[in-house]
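> Structure of the sequence below:
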Amino acid sequence: MSLALNVHTCPGVYAVLLGAGISMASGIKTGWGIVQDLVSKVAVLHDPDTPDVGAEAAADPEGWWQDQFGEELGYSRLLAGAAPTSAARQGLLAGYFEPENAEDTGKEPTAAHRAIARLVKRGNIRVILTTNFDRLMERALEEIGISPHVVRDHMIDSMKPLVHSQITIIKLHGDYADLEQRNTVDELEEYPSAQQALLERVLDEYGLIVCGWSADWDKALVKAVEGTRSRRYPMYWGQFGRMSEPAQRLVTQHSAAVIDGVTADDLFTDLEHRVEALDRMTVAPVARDTAVAQLKRFLPDPVRRIEIRDLIEQSVSLIVSSVGQDRYPLTGNVFAQSIGRYRADCDTLLHLLANGVFHDDGTYNDLWQRVIERLNRLRHKNINSHTEELERLRHYPAVLAVFTMGIAAVIGQREQFLARLLSQPVWTPIFSNGERQVPAVYLNPRRIISGSINEVCSPGDGRTWYYPQSRWLREELREPFRVVEPDDEAFRAAFHRFEFLASLMSVDTEHILASPWSGEFFGEDVWGCDQNGLAPEIEREISDLWPLLLAGAFNHDAERAKKAFSELVDFRSRNHPW
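Just a heads-up that it's a prediction; the model follows:
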């Protein structure tokens, strides 16, 4: 928590120090692992008839090299011995760091690399120190359109100043394509003076987030961190497994906060998630509240129709542009992360819809409906490999929008709008036989929000809500209505009434997938009995003059509405949990 707060409060002040541990999940060997492998291969070539010579050489690369060649093992010597030409060396090293073919899913940026890249894009991280030879960090940044300024020791004199670069990656031990890498014990003893000066400057002027670095072999780097006397900003040390003695010494010296028992992926994805949450509390409401104030000012003025449309369309466009494989993966254990991000990305739009539909007199009904039409397209965006629950969740922004507009219509006493909201626009699933569905069917929360919602919405003690989708949506949508409906009980009543009416319209369609929007309105305290409660209230309202009928719902047929009501009663009796 302290780390996220400091990174958020002081953007650009914390540098990241990455060791081999961050790349392990990608399948790339550590630098020392590559030395062992190369020495093993040289040993086999040097003495092909001796059994186990490769394993013996890998166990003590420096000793074997000294015994065989009478000289200390150096990385450049090792490469020259393994591959005598520049092209051969490039090909040899590429095999350790690059995918072998298009089907090779390894050697890709990890979740940690991608989370750091997104923190860079947000402006939270501007300097990365790394002991790694690979280019996974560079690739993660390039995937989201950022060209990093990469610095190795021979570039330092001409490098762009740190303050003038969006992100600087300082490769302390070189790049795999360089001959002059630092990879053996002797090579890691001391840095060139220019690199040492740059490193000392970063360590002095920036806070430090250490991850994936054991501190066992990199003696020059350990000495540089030890030599940093002042700590202007705190040091954080992510650790998974046993901490080495040099690392313990550095942690003690600098009173570093140890984040123990977390992988690099967990550390940085959690950090990004927490920084996002802090952003929602600070920056977003300012822009959001300004947009809502503009909308309220424009609504009564017929001359401002274009401005109103632009305001809503721009808010939708921000959501549409944010949805992609990078921010919203369609595979993996990311349900909780994705559903939280969707809500954050939709925040401004939901506030606009709550206020807009409530204050509108029907003039902009086509605009409100276009919101759903555009959000529906997210379900067809960049669909390749996917899990069903994450592909369906692409409709979650549309669910949030339709609930917000439906609740606003109920509070604003313009329920006739629901006849249109829940019947248009039709949508055709991409993985289907082309059968068209109406919003009352395809935006049913139980079809969009999977059972994984219990991971993020539960009463605790191992229990679950009977209607978790309903409970989750009611809690997530309370904030946009704070001004429109300050009273919590009145908001709750409007929420349940909308769910009830949407359920009636869903079962009326007689579509094969039609079912009630099962929600907490089924509970005894809301549904009611005799003449009291929501169900008796709506039953009394159904007549030829019911606003929903007059607006076209149930094909203007009161008997058809009563039939839908009876089906809902039967559904409740069959599925009554109490």
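> use CA for all of it now, contacts and neighbours both
Will do.
> Now for Leu422: which residues touch it?
Val438, Pro439, Ala440, Ala502, Met505 (CA atoms under 8 Å, 6 or more residues apart in numbering).
> Tabulate those residues (JSON lines), appending secondary structure and distance to Leu38.
Output for the contacts of Leu422, formatted as JSON lines (DSSP: H, G, I helix; E, B strand; the rest coil; distance: CA to CA, whole Å):
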{"residue": "Val438", "secondary structure": "coil", "distance to Leu38": "62"}
{"residue": "Pro439", "secondary structure": "helix", "distance to Leu38": "61"}
{"residue": "Ala440", "secondary structure": "helix", "distance to Leu38": "63"}
{"residue": "Ala502", "secondary structure": "helix", "distance to Leu38": "67"}
{"residue": "Met505", "secondary structure": "helix", "distance to Leu38": "69"}
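> Show me which of those residues are buried.
Buried by 16 or more other CA atoms under 10 Å: Val438, Pro439, Ala440, Ala502, Met505, out of the contacts of Leu422.
> how about this one, so we can line them up?
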Amino acid sequence: MNDLILKLVISLHSNPGVYALLLGSGVSRAAGIPTGWEIVLDLIRKIAKLEGESPEPSPETWYRQKFGEEPNYSKLLERLASTQSERNALLRSYFEPSDKDREEGRKMPTLAHKAIASLVKNGYIRIILTTNFDRLLESALEEQGISPDVISSEDSLKGAMPYIHSKCTIVKLHGDYRDTRIKNTPDEVAVYSDELNSLLDRILDEFGLIICGWSGEWDTALRNAILRCSSRRFTTFWAYKDKLTEEAKRLINYRRAETIKIEGADKFFSELLEKIEALRDMESQHPLSTPIAVATVKKYLSEERYRIRLHDFITDEIQKLCTELSSPRFDTKDETAITKEGFQKRIKQYEVLSQTLISVLTTLTYFDKGEYINYLTQAIERIAKPKYKEGYVILVNLQHYPALLILYACGITALASRHYEHLKAVLLDPMYRDNDGKHFWLEKLNVYEVFYGDVRKWVPRPNADREYTPASNYIFDVIRNPLYSYLPDEEEYKAFFDIFEYLLGLVYIDVVKLNNENNENPVWAPVGCFWWRYRHNWESSPVEEFVKYPYLLVQLGFFGRSEARFKRCRDTFNSFLQEIKR
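Next up is the predicted model:
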């Protein structure tokens, strides 16, 4: 990682809310939004066409000579449209997406806008200064449930909420495209009002500055505001893509700014968010946090008087994970995550975030006497519910990975402790509802659905592409540590893991295949590593030994409380296993 980006990450993480952003047209460029000057030139070309003349090679020179005045938005729009509504509609065409734009992803919030919105949501950024007229930032923030306070004119400045009381304040220095008073010509951006200068002076004095997408070349009043500020409370970081202008170099020297060469705003802000969240995750998952959480559950289980505390504690832990899983870094449309490296990275992120809740719920499974079973079902139903419903299929399905880990860990612990009610709570009871009615989560919570298609071979495991069941083998390793306290013997752990995967397939046959009258597909069920481990000596396997005595499972409600139905499912599953070829 670039040392300066690391320095910026640490500064932002250590000082949330003390850095302001200064964004120029380069940030919105990837969205297909034209710069203010490009719009001026295009408007001049439209006027020239109406006049039956060519404005090239210098549209602004043609305009001055033709009309004897400097081109600005108000005058240009007045020449092209008669009413205020028509003028607004003309400007909106440059900033608001058409149906075709939406299909092509243009004039929509970019990765940079979305990352900035996440930084705001998490409290790292509260002030945004921008020379842009568009509303992409506002849209990205609204997607995060944030309504920013926007200052885009003298009128809004006078009635603005003090930024100290605002979750997010956006100062649109040159106006908003829906207001035809926007500034763009050299004369218009040469001087700001006393009120705007006063606001800028306070912000530049009190906050550090992260600059991106701004050349510093044309905006005289903004340059002067930066040069007026003599304090250096926090570092200024200047991110740039191409060469720095002479004006930018002058400001950098004056502010003693750190310069960061970037490939573009999208990658810069996405990486910034990613690194900050990784740092936050490391702190939230302090080595002591999981043992303390486990000790807390044990204490609360020990006495009835802690019942309410246990409820609040487990509910809070579930909500924490749900909140983390809703983060934009798990966006299912992220192209960087559909490579093998990006996919493995996302797997690891899910594991880090899930480890405390897994340990909490396995502790509950092992020590609970049956009073708190519903928390297990509740946890799987809430964690499994996808936060993003559209995008790349492999990423949409991978959202179920944390719930799959909980299912495996608690299911195996339930078998080890002979708490079959708890096994039912994670394997059979979790349900979800869609337009077709209620369904068993088990239909989606298996390795073949979560690791869809060939990405099973992408799991971060040596020689995964050569294994029959790489995803099952990988989960075997991942949940070994949190289950060690309850299953210290390796052979015993392996046996219960295999029994659980067999039962998962057996129950899948029952509730998804044989119990679905509309299912006309051939019989299929998820197969774990148990089959490849015991296929040559199945009769002596711990799996076969376990299922010889299904009475307790049937009595608790598995297989419709019918031994005959259990036998039918077992025979069907075993026949399917025999048909599997290498």
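> ok, of the contacts of Leu422 of the first structure, which one's closest to Val53 of the first structure?
Checking the contacts of Leu422 of the first structure against Val53 of the first structure by CA to CA gives Pro439 as the nearest, at 69.1 Å.
> Distance of the closest one relative to Thr9 of the first structure?
Going from Pro439 of the first structure to Thr9 of the first structure by CA to CA, to the nearest Å gives 42 Å.
> Number of residues surrounding Trp109 of the second structure?
Quick fix: residue 109 of the second structure is Pro, not Trp. Using other CA atoms under 10 Å, Pro109 of the second structure has 21 neighbouring residues.
> make that Ser270 of the second structure, sorry
Neighbourhood size, Ser270 of the second structure [other CA under 10 Å]: 19.
> likewise His395 of the first structure?
His395 of the first structure has 24 neighbours, counted by other CA under 10 Å.
> Once you drop chain neighbours, what's closest to the aligned residue in the second structure for it?
When the second structure is aligned by TM-score structural alignment, His395 of the first structure is paired with His400. Counting by CA to CA, 6 or more residues apart in numbering, His400 of the second structure lies nearest to Ala384, which is 5.1 Å off, once chain neighbours are set aside.
> same question, Gly21 of the first structure
Gly212 (3.7 Å).
> How about the contacts made by the one you found?
With contact set as CA under 8 Å, 6+ apart, Gly212 of the first structure has these partners: Leu18, Gly19, Ala20, Gly21, Ile22, Gly238, Gln239, Ala264.
> ok, now which ones touch the aligned residue in the second structure for the first one?
Taking TM-score structural alignment as the alignment basis, one finds that Leu18 of the first structure is matched in the second structure by Leu23. Leu23 of the second structure sits next to Ile128, Leu129, Thr130, Thr131, Asn132, Ile211, Cys212, Gly213, Trp214 when contact means CA under 8 Å, 6+ apart.
> Contacts only, for Glu324 of the second structure.
Glu324 of the second structure makes contacts with Leu353, as judged by CA under 8 Å, 6+ apart.
> how far away is it from Arg382 of the second structure?
For Glu324 of the second structure, the distance to Arg382 of the second structure - CA to CA - is 13 Å.
> residue ranges for the strands of the stretch 151-300 of the second structure, please.
169-172, 208-212, 236-240, 258-261 (DSSP state E, counting those that start in this stretch).
> if we can go back for a sec, export the contacts of Leu23 of the second structure as CSV, with columns for distance to Leu90 of the second structure.
What follows is the contacts of Leu23 of the second structure, written out as CSV (distance: CA to CA, whole Å):
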residue, distance to Leu90 of the second structure
Ile128, 27
Leu129, 26
Thr130, 22
Thr131, 20
Asn132, 17
Ile211, 30
Cys212, 28
Gly213, 26
Trp214, 26
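> Which one of these sits in the busiest neighbourhood?
Neighbour counts for the contacts of Leu23 of the second structure (other CA under 10 Å) peak at Asn132, which has 27 neighbours.
> Just say helix, strand or coil for that one.
Here Asn132 of the second structure is coil, with the state taken from DSSP: H, G, I helix; E, B strand; the rest coil.
> Map it across to the first structure for me.
Per TM-score structural alignment, Asn132 of the second structure is aligned with Asn132.
> Could you measure from its match over to Arg126 of the first structure?
Separation of Asn132 of the first structure from Arg126 of the first structure (CA to CA): 18 Å.
> Same question for Asp47 of the first structure.
49 Å.
> Kindly report the same for Pro61 of the first structure.
Separation of Pro61 of the first structure from Arg126 of the first structure (CA to CA): 37 Å.
> and which of the contacts of Leu23 of the second structure is nearest Gly36 of the second structure?
Once CA to CA is applied, the member of the contacts of Leu23 of the second structure that ends up nearest Gly36 of the second structure is Asn132, at 7.8 Å.
> Check whether the closest one really touches Leu22, as I assumed.
No: using CA atoms under 8 Å, Asn132 of the second structure is not in contact with Leu22, being 10.2 Å away.
> and the buried ones among the contacts of Leu422 of the first structure as CSV, adding distance to Glu307 of the first structure?
Formatted as CSV, those follow (distance: CA to CA, whole Å):
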residue, distance to Glu307 of the first structure
Val438, 29
Pro439, 27
Ala440, 30
Ala502, 31
Met505, 33
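> residues in contact with Arg305 of the first structure?
Phe298, Leu299.
> my read is it is in a helix, agree?
Yes: according to three-state DSSP, Arg305 of the first structure belongs to a helix.
> For Gly412 of the first structure, see how far away it is.
As judged by CA to CA, Arg305 of the first structure and Gly412 of the first structure stand 21 Å apart.
> One more: Ser86 of the first structure?
From Ser86 of the first structure over to Gly412 of the first structure the distance is 74 Å, taken as CA to CA.
> And for Gly238 of the first structure?
Going from Gly238 of the first structure to Gly412 of the first structure by CA to CA gives 51 Å.
> Neighbour count for those two, which is higher?
Gly238 (22 against 19).
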